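>>> Fold the following for me, if possible:
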Amino acid sequence: MVKLSRALFAGVSTLALTLPVLAQSALPQANDSYFLAAQEALVAKEAIQPNTGKAKNVIMFIVDGLSIPTITAARIHEGQLAGVDGESHSLAFEQLLPHTALVKTYTHDSQVADSAPTATAITSGVKSLNGTIGVDQTAALEDCSTQAGATTKSIFEQAEEAGLATGIISTARITHATPAAAYAHTVGRDWEADTNLPEDAVGTCKDIAAQLVDWSFGDGFEVVFGGGRANFMLESQADPEDATRTGARKERDLVAEWQAKHNDGQYVWNKEQFDALDASTARVLGLFNGSHMQYEADRATDAGGEPSLAEMTVKAIDILKQNEDGFVLMVEGGRVDHAHHAGNAARALTDAIAASEALKAAYDAVNPEETLILITADHSHVFSIAGYPTRNNPILGIAGEGDDGKPYTTLGYLNGPGATVDEPRANLTDVDTTDIDFLQQALIPLGSETHAGDDVAIFAQGPQAYLFDGVIEQNMIYHVMAKAIGLNAAAK
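I've put the predicted structure just below:
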């Protein structure tokens, strides 16, 4: 009986091999618009050839909290804002960066990561502990005595030693976790100014802002753009934009120190000064807000306002390109994360779109054949797209009605400020859920929505980008960048 079954199976297989392949014209769906579009996409995919060369430049976009649902919702939102079909729309990076992978974001000590060790994984190639920056797994959180022997070396520090130009950009404070991973080594991510240092760390462990100004690799960063001006100013100094606010430091006027250290550099703090910079600028420190920069939806565009992420990116590239050997640049869209923490999907999506626009501007400003460009996230969020909304339904709109007879939105959060405590769920019947200030409903009440532990995506193009494939560890991102630009043994 067994032999018979095998014979029959073999016969069927042989028969299948001898049947003629069906011509496309014989398929009833051959003229279907979706069928034809997918066929064209396949042809385009087949035309992609891996770029195995060496990169002159590396540009890493880290969009803080850019979960996969955030990408999907931002794609739809951008399309709908443009008056086109949002569901089939594509963000710029989805069109320009053909190589993709899923990225595991767990850290050495946690299933769900924060931005400090994940940024360290991307910039230094190791997994570390939540709350720490630029140190390895042997460090102990906020224990200054464990810091010195645990420091890592970032790709920016390597690049400067190799004679390349370097730059960091963030819409968050430049001393915040993600940009700090380019230059800082600390067991306390919140030690941004000297006033944040615990007593047992004073005099032994240096605050993050001081580490930026004291950074001694190569000739230092050519470009620094972001927020966080207060962490560089003394408590006795009034903020140049708002006299009612002062700096955050007890000691060291770091702006003055930076200016004295770099007599070829320019310090700018508003858009008018930013706009006056040109490609011949040797070095620049731009701090455009006392704390985080404004959300894109709220950003003032006048002379006293703030430059956009795209404007900062292009300006940085123009300056960095003066180095004929190449450059390494980090661009962080830092406030997607903050909007999610606030339970405010509209601002999260707007900032995600701004990051996509910045990537498109970067792509247009370089030779993509010699530039590894990637975009990824440090971690996810408990943000979801749910229900059964009809095609073209506003992504910020109502998806349907719950069993309680009340409407619910397409976008929502598992936890966060949008939840109610010991009260029935709010009735959204007469609420404009598309308003920029609307907070999506959540299940579990928390003052700040949390990160999530699911994988994030990476999109890439350029030299060695083909190595981003399948499911990878987050710290592999560093190793691909270092290989592409020739900064480690893996490049040999």
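
>>> contacts, neighbours, all on C-alpha from now
Fine.

>>> Just the helices from the stretch 251-400 of the chain, written as ranges.
254-261, 271-276, 309-320, 335-341, 345-365 (DSSP state H, counting those that start in this stretch).

>>> run this one through as well so I can compare:
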Amino acid sequence: MKRLTTIFLSGAAVALVTQAAFAQQAPLPQATDSYFLSAQQELFSKLAEQPNTGRAKNVILFVVDGLSIPTITAARIYEGQQRGVDGESNSLSFEKLLPYVALSKTYTHDAQVADSAPTATAMMTGVKSVNGTIGVSQKVTLENCASQKGAEVTTIFEQAESAGLSTGIISTARITHATPAATYAKVAGRDWENDTSLSDEAKQNGCKDIAAQLIDWSAGNGFEVVLGGGRSNFLPETVADPEATDKMGARKDGRNLVDEWKAKYNDGAYVWNKTEFDAVDPATTGHLFGLFERSHMQYEADRAKDKGSEPSIAEMTSKAIDILSKNDEGFVLMVEGGRVDHAHHAGNAARALVDTVAVAQAVQAAYDKVNPEETLIILTADHSHTLTINGYPKRNNPILGIAGEGEDKKAYTTLTYANGPGAKLDEPRADLKDVDTTDIDYLQQALVPLGESETHAGDDVAIFAAGPWAHLFRGVVEQNLIYHVMSYASQIPARAKPEATGSVK
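Presented below is the predicted three-dimensional model:
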């Protein structure tokens, strides 16, 4: 009888054995080809990868609003070309640092194409919900406050706070906007950002606006870090904005939520510009609240021209981690690149790409700050957009440039939109012969005219991940799986105090 011997090899050992086996093979004619060799090295690297099944002390979730797969490809090429290297073979930081990849299905309970509110809710709470709602389940009725009762769901941030971890949220959009709001708010209407936006029914039934919910949030000792835009939603109509001094706050209930936040924390720092932000010492600051614009923060391409000045998304991420890392129990941080979405809605691919590159820099900054062996890092999108990459442009053609000429004898760009402001009703397609399509303000042409705003798209988006249990992201998955992987990897629910895990009212 033959004896069977089983030999267990580590990933690195498998890679070495494989390389040795490859070396003994008869040489192929393409064996010295540069593409062949680079792919072979990529294979060996993947063979050496070992899944990390330890507990995730920290979780960092990057949500890039509207980051479609064509946006990733275009941003990769753009970033390389801006650096003077080959764009097509370039890689953004998260493509290199976050090796596990899956596709996320973004439909919602009631819609084929999602908006940012229920998709963010799916990632923060593990359930799919209704377009236009935040922090509630499928039981809710859109913009009906009374229907929230019994439909409110608990976020991983609430669970983390009750377990003694630190928490933080960052967004280049208003901090009361859909994605950041999904970490703490429960509303049947995503536009209820301040008291003036509440419906009469919402007021009668006692629903709170989103900004008030952030300040009144009772989970743990509150977010340790909150950085983003949206100052007007926190200031009363009697208080002038510190940057746009001719503008007043938006609130009519008399509450100055910034002052209320300051009164809550004797270890807190409130900032509204980059000078104040830079002066914050993480070693002595327990809570940081930054509101850098009345509404959304500037696009990265325009940030240097901002009157009050504001930090980059990478700078906010770095300082947040410095503060959150002081907690030995760990932390959960959500970072949103919110304005990629806004640039796409405007039909402005250039700004969308610049903001995507800025997020990639933030991922690199985060990775450099933490121990990647004990930190689960995820980058994904809430939904996609209608941006396309088309034509037959030659290698190294500017990604914002001309791809070819249509049957109408007019040039068209590599990047176009299926709909949006780049098409005008009853107007023929413009001739781009003398147009600088690489200009930051250029709006890509579109097929269907849609006034001022292009739409979301319903195609799957990517999930990139690294760290403990990141290997669970594989294949095509439901978007709400993201919460469940974060929860399982971090064991946060098991660490939370049972009496503190209920929904925040």
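
>>> circling back to that earlier point, which one of the helices of the stretch 251-400 of structure 1 lies nearest to residue 422 of structure 1?
helix 335-341 (21.4 Å; Cα to Cα).

>>> which non-adjacent residue is nearest residue 66 of structure 1?
Nearest residue to residue 66 of structure 1, sequence neighbours excluded (Cα to Cα, 6 or more residues apart in numbering): residue 377, at 5.1 Å.

>>> Burial check on the aligned partner of that neighbour in structure 2, number of neighbours?
Taking TM-score structural alignment for the superposition, residue 377 of structure 1 sits opposite residue 381 in structure 2. Residue 381 of structure 2 sits with 29 neighbouring residues when counted by other Cα atoms under 10 Å.

>>> just residue 206 of structure 2 next, same as before
Neighbourhood size, residue 206 of structure 2 [other Cα under 10 Å]: 11.

>>> Let me know the secondary structure of it.
Under the three-state scheme (DSSP: H, G, I helix; E, B strand; the rest coil), residue 206 of structure 2 adopts coil.

>>> so what's it up against?
residue 145 (Cα atoms under 8 Å, 6 or more residues apart in numbering).

>>> go on, residue 269 of structure 1?
By Cα under 8 Å, 6+ apart, the contact list for residue 269 of structure 1 reads 286, 287, 288, 289.

>>> switch to 10 Å and redo it
Contact analysis of residue 269 of structure 1 by Cα atoms under 10 Å, 6 or more residues apart in numbering lists 225-227, 229, 240-241, 285-290, 304-306.

>>> hmm, back to that, so the residue nearest to residue 66 of structure 1 sits right up against residue 118, yeah?
Yes. Using Cα atoms under 10 Å, residue 377 of structure 1 is in contact with residue 118, at 8.9 Å.

>>> Give the residues shared as contacts by these two.
Both residue 377 of structure 1 and residue 118 are in contact with 105, 474, where contact means Cα under 10 Å, 6+ apart.

>>> Now residue 169 of structure 1: which helix or strand?
strand 165-173 (DSSP states H and E).

>>> likewise residue 447 of structure 2?
strand 446-449.

>>> Could I get the full set of helices for the stretch 1-150 of structure 2?
11-24, 34-48, 69-82, 93-97, 116-125.

>>> okay, those in CSV with mean neighbour count next?
Listed next are these as CSV, based on neighbours: other Cα atoms under 10 Å:
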stretch, mean neighbour count
helix 11-24, 14
helix 34-48, 13
helix 69-82, 21
helix 93-97, 17
helix 116-125, 30
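
>>> out of these, which comes closest to residue 392 of structure 2?
Nearest to residue 392 of structure 2, of these and by Cα to Cα, is helix 69-82 at 14.5 Å.

>>> Burial check on residue 152 of structure 2, number of neighbours?
23.

>>> Quick check: closest non-adjacent residue to it.
Residue 152 of structure 2's closest residue in space is residue 136 (Cα to Cα, 6+ apart), at 4.4 Å.

>>> count of residues packed around that neighbour?
Residues near residue 136 of structure 2, counting by other Cα under 10 Å: 30.

>>> just residue 204 of structure 2 next, same as before
The burial count assigned to residue 204 of structure 2 is 11, neighbours taken as other Cα under 10 Å.

>>> tell me the contacts of it?
Applying Cα under 10 Å, 6+ apart to residue 204 of structure 2 gives the contacts 145, 146, 198.

>>> Would you mind putting those residues into JSON lines with neighbour count alongside?
Listed next are the contacts of residue 204 of structure 2 as JSON lines, based on neighbours: other Cα under 10 Å:
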{"residue": "145", "neighbour count": "24"}
{"residue": "146", "neighbour count": "17"}
{"residue": "198", "neighbour count": "20"}
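
>>> List just the nearest of the residues you listed to residue 375 of structure 2.
Lowest distance from residue 375 of structure 2 to the contacts of residue 204 of structure 2 (Cα to Cα) belongs to residue 145, with 37.6 Å.

>>> How about the contacts made by residue 226 of structure 1?
Counting by Cα under 10 Å, 6+ apart, residue 226 of structure 1 makes contact with 168-176, 179, 269, 285-293, 306-307, 309, 312, 331-332, 334.

>>> In structure 2, what sits opposite it in the alignment?
Under TM-score structural alignment, residue 226 of structure 1 pairs with residue 228 in structure 2.

>>> and that match, helix, strand or coil?
Going by three-state DSSP: residue 228 of structure 2 is strand.

>>> so how far is residue 94 of structure 1 from the residue nearest to the spatial centre of structure 1?
Centroid-nearest residue in structure 1: residue 63, 1.6 Å away (criterion: Cα atoms, centre = their mean). Counting by Cα to Cα, to the nearest Å, the gap between residue 63 of structure 1 and residue 94 of structure 1 amounts to 14 Å.
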